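Colleague: sharing a model prediction with you, sequence too.
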Amino acid sequence: MGKRVELQHVIFAVIFLLFVMVNGQPVNDTDFWWHLKAGEYIWQTKTVPHADVFSYTMSDKPWIAHEWLAEVIYYLAYSLGNFRGLFVLNLLLLALTYYFYYQLLQLRTGKNSILSALLMLAGAFFTYFFWGFRPHMFLHLLFVIFLYVMECFYRNRDYLWILPLLIIAWVNLHGSFIMGPVIIGLYLISGIFAIQLPTLVNRLWTPAQKRKLLAVLLMSFLATLINPNSYHMLFYPLQTVNSDFIVNQINEWASPDFHEPYFMVYLGYVLAGFALMGLGQRKHRAVDLLLVGTFFLMSLYAVRHIALFVYGAGPVFGYYLAALLPKNSLYKHEHIFNGVSAVKHLLNGVLVVGTLIAAFLVWPPEVPLEKHVEARVLPVGAVNYMKQHRLYGKVLNDYNWGGYILWTLYPDVRVMIDGRTDLYAAKVFPDYLKIANLLPQTPQLLQKYYPDAIIIREGTSLDAYLSKYRHWQKVYADETAVIYTPVVKGRHGT
């Protein structure tokens, strides 16, 4: 095996290069910055805050820092290696995620390495959009590990003991921890009820297996209480998904728009998978129907759940696809060249050297994190101006810039709003939108929030509004941002 070039090796190389290319891009994820600042705050104070410390609009109001551990890990990676530390951390998380995903695919495809690698490549294509420096990277890893452990248990390989321990990590890393018990529950339910259908394989759990699954499920629920916010964390996911404001305002909580090319391709992937299940030669496993159905509905509800469907359904699609492939096809003879030994060695060498050269070409340069920011996306120049001129205090800011301003200027600056939508959803965010959209209440709201400075996008309606009145003066402007300060402190209206 080591002497021949195999197609899956080429696919692995492509996926690795995709890891490098995506994570080496400028950091344009606006939420990343407040996560990094929260990690710094927690690490330096050795406390997990239970009230807001970053804004002036919600100062000392209750705040659940539900991703505190992930934020600390990202901050430590930054402290150890600056941007390169963050880059390596994400590569490690992706490598672990796709290692377990590949092992899961191998289980479901009958160890068809090429088919598993191709499905892994499809998974990378549909999930690369979510590969930012953010806590949800831990969601991907833990979600796939749970699927793998439960599939192993289905095949009488018992690693269930690790799941409650992983839940302890998950509940402190990301608010999606409820997905762990959901996966256990779906496997449990699939083997409890005896359903007699000619197209269904209904494997029933033995009494001992049911007791073990119930015990692990109970321990996993109890494990969710082991976090700085105790039982409050159990309600946090429900509060988020039940907030119409968050769902309507945040893109990743919106439903997929199947008019867009990315979602059209995703829909094609889904329909092809469903066709495989409907027309395939294998009987359906009850747990497969539950997994695919549950995560497909979730992906229709919110874009951010597409990754869960891909990880959950990909192995199921592989199970059906493997049955359609001829046993003597390319998928069973995995080497792509059957020539003489010297040529095999040459192709192996070309693959290794080519991958290393390509990785070197796309590997990010050794420069500080601040240099991996695009000035057209974030207010780099405006923030530097504020720092140089000591323009501190309360800042009314663009929603997407709050995190970056916090990272660079806190504690000298407190923002009106940042990416913690759950914190601001009740009052501040609606008021912010009224100001940003220049509704009639704008003068009164400017007076209410009483900022020492306003930093917003250049060329917006609010920019034009403020430029017309003598009570505000424009002190900085570039192609991205403008800064206004009050001419007379205390007068912010028209």
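Modeller: Yep, that arrived.

Colleague: going by C-alpha atoms from here, please, whenever you check contacts or count neighbours.
Modeller: Fine.

Colleague: any idea how far residue 216 is from residue 364?
Modeller: 43 Å (C-alpha to C-alpha, to the nearest Å).

Colleague: ugh, wrong one, residue 145
Modeller: Distance from residue 145 to residue 364, by C-alpha to C-alpha: 29 Å.

Colleague: out of these two, which sits in the busier spot?
Modeller: More crowded of residue 145 and residue 364, by other C-alpha atoms under 10 Å: residue 145, with 24 against 18.

Colleague: before we move on, which element is the nearest residue to the more buried one once chain neighbours are set aside in?
Modeller: Leaving aside its chain neighbours, residue 145 sits nearest to residue 100 (6.2 Å; criterion: C-alpha to C-alpha, 6 or more residues apart in numbering). Using DSSP states H and E, residue 100 sits within helix 68-109.

Colleague: helix 68-109 and the helix or strand following that helix, what's the angle between them?
Modeller: Using DSSP H and E, the helix or strand that directly follows helix 68-109 along the chain is helix 113-127. Comparing the axes of helix 113-127 and helix 68-109 via axes from the mean of the first three to the mean of the last three C-alpha atoms, to 10 degrees yields an angle of 140 degrees.

Colleague: okay, one more to line up with it:
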Amino acid sequence: MSCTYHIANRGIADPDIWWHLRNAEYLLKTHHFIRADMYSYTVNGLPWINHEWLAEIPYYCAWRMWGLQGIFLVMICLIEAIMLGTYYLGYMAGGNAKSAFLASWIAMFLATVSFGPRTLLFGWAYLIILLAVLWRYRQRGEGPLWVLPPLFLLWVNSHGSWLIGMVVLWIFIVSGLFSGMGDAAKAMRWRAAQLKGLLRAAAFSMLALFVNPYGYRLVLYPFDFAFRQNLNVSNVEEWASVDFHGLRGKILLASVVVVLVMKVIRKQQWSLESLALFVFALYASVTYSRFLFLAGIIFTPLLAVSLDMIPAYRQEKDKPLINAAFMMAALLFVALRFPSESSLEADIQNVYPGPAVAALQALVRQNPGPVMHDYLWGGYMIWQCRDVPVFIDSRVDIFEYNGIVKEYFDFTNLRNSFEILDKYKVRYALLEKDSAQAYLLAHVSGWRVVYSDRVATIFERVP
């Protein structure tokens, strides 16, 4: 746990967390769900659904109670719970605590792709619960399937990754429709009562998806994302294919090699659902690096079984005092490493233009006008610069639907930059100090620098 804590302790400077906080604040103060954009001047008033509203509330409540430390606490608790759950899945599969521990370490390194104060963490936590229930049902022929409908109800209101959970559920159901043994896998047919229980749970789970404030539109959102948000998927780093030159790509490749080599050497026969889950997670993680987290969770049981030649835990050799000492040392490490409010704020100011935003707010109050700014700073402005509408932020969906994402990329790639500034009558530009756009505006007439620091520069249009 302390190692996970050390790796996850990277601050909370995520571009989404700021508008998540603003959304939750609006919901809890007004008791109304957001149904249209309220933060921008480019798509203001157009329909928008807040598909992660439930997962935003814990972060906001923690911020209200403990400030930035509260946000960090929610994040670290979620990550620790997911990693412990991943370890438990490995232990369920092989019954070897040591091999499960080693496998969960590999999962932890893959999971770092999504470490941060993100609503996605709730989705991965729900996936752990789903897998634990389904594996228990498969191993014992019984399990708490009643958990699944309320689980999917929470999931659909927290994050669009519920669709992954539904795919996993149906992989288990369909795999049990076959029986037989092959070279790659063995299939074991569900008994009639088991299949009936699974189908009932799946039916109620699908109905539970529609228990949300936006109805069918929220259920359709993951499909909308997949088929309509092409610029988002093709330009955001975490939606890129896995980089096998990077550490996470090499760990993924090594994991696959270990699992397959051990399968051949030890003549292991996977269950059909294990094979299907492996193929699903491998394809998803190679295609989109965001799903390396998924691969870490799915691969852990397979790795734990592959590495179960490691001597198992033996209680008679246990050293309670030494274990207690290690636990105390780990708790002390966590306590000493817990970041202060000032250190979290300092990390944020290394990424976001805090002083520049304050200066911009003063300028806009004195001489109002639209602002062009960096995409990753939009959420921060929504939270910290409330009376200045943004051009764009990381709620990419609504901006892509209305052509704003394309125009923003044209601006940043210096294609029709001045035409776009003129179209929206932009008066101020808040830009990263060393960006190409800042260089352009600094070397043309019609714009002047009114503020600059090590992070950002503010330009004002010259009348």
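Modeller: Structure's in. What do you need? These numbers come from a predicted model, not from an experiment.

Colleague: circling back: so how far is the helix holding residue 100 of the first structure off the chain centroid?
Modeller: Here helix 68-109 of the first structure is found 12 Å from its chain centre; the criterion is C-alpha atoms, centre = their mean, to the nearest Å.

Colleague: elements contacting it?
Modeller: Helices and strands touching helix 68-109 of the first structure, by 3 or more C-alpha pairs under 8 Å, 6 or more residues apart in numbering; DSSP states H and E, are helix 7-23, helix 30-45, helix 113-127, helix 136-154, helix 162-173, helix 306-324.

Colleague: ok, and what's touching the first one?
Modeller: Think helix 7-23 of the first structure. Residues outside helix 7-23 of the first structure that contact it (C-alpha atoms under 8 Å, 6 or more residues apart in numbering): 87, 90-91, 94, 113-114, 117-118, 121, 124, 128, 131-132, 334-336, 351, 355, 358-359, 362-363.

Colleague: reduced to three states, what does residue 350 of the second structure come out as?
Modeller: Classification of residue 350 of the second structure by DSSP: H, G, I helix; E, B strand; the rest coil places it in helix.

Colleague: show me the contacts for the nearest residue to it once chain neighbours are set aside.
Modeller: Leaving aside its chain neighbours, residue 350 of the second structure sits nearest to residue 455 (7.4 Å; criterion: C-alpha to C-alpha, 6+ apart). Each residue near residue 455 of the second structure by C-alpha under 8 Å, 6+ apart is listed here: 350-353, 432-433.

Colleague: shouldn't residue 172 of the first structure be in contact with residue 66?
Modeller: Yes. Judged on C-alpha atoms under 8 Å, residue 172 of the first structure makes contact with residue 66 at a distance of 6.3 Å.

Colleague: okay, stretch 49-56 of the second structure sits on what stretch of the first structure?
Modeller: Counting by TM-score structural alignment, stretch 49-56 of the second structure falls onto residues 64-71 of the first structure.

Colleague: quick one: the matching stretch to chain centroid distance?
Modeller: Here the centre of stretch 64-71 of the first structure is set off from its chain's centre by 14 Å, with C-alpha atoms, centre = their mean.

Colleague: kindly report the same for stretch 416-430 of the first structure.
Modeller: From the chain centre to the centre of stretch 416-430 of the first structure is a distance of 20 Å (C-alpha atoms, centre = their mean).

Colleague: equivalent analysis for stretch 227-244 of the first structure, please.
Modeller: Centroid separation for stretch 227-244 of the first structure versus its chain: 18 Å, with C-alpha atoms, centre = their mean.

Colleague: please pull up the equivalent of residue 380 of the first structure in the second structure.
Modeller: With TM-score structural alignment as the criterion, residue 380 of the first structure pairs with residue 354.

Colleague: residue 428 of the first structure now?
Modeller: Correspondence of residue 428 of the first structure to the second structure, assessed by TM-score structural alignment: residue 404.

Colleague: okay but residue 295 of the first structure is in contact with residue 305, surely?
Modeller: Yes. Assessed by C-alpha under 8 Å, residue 295 of the first structure is found in contact with residue 305 at 7.4 Å.
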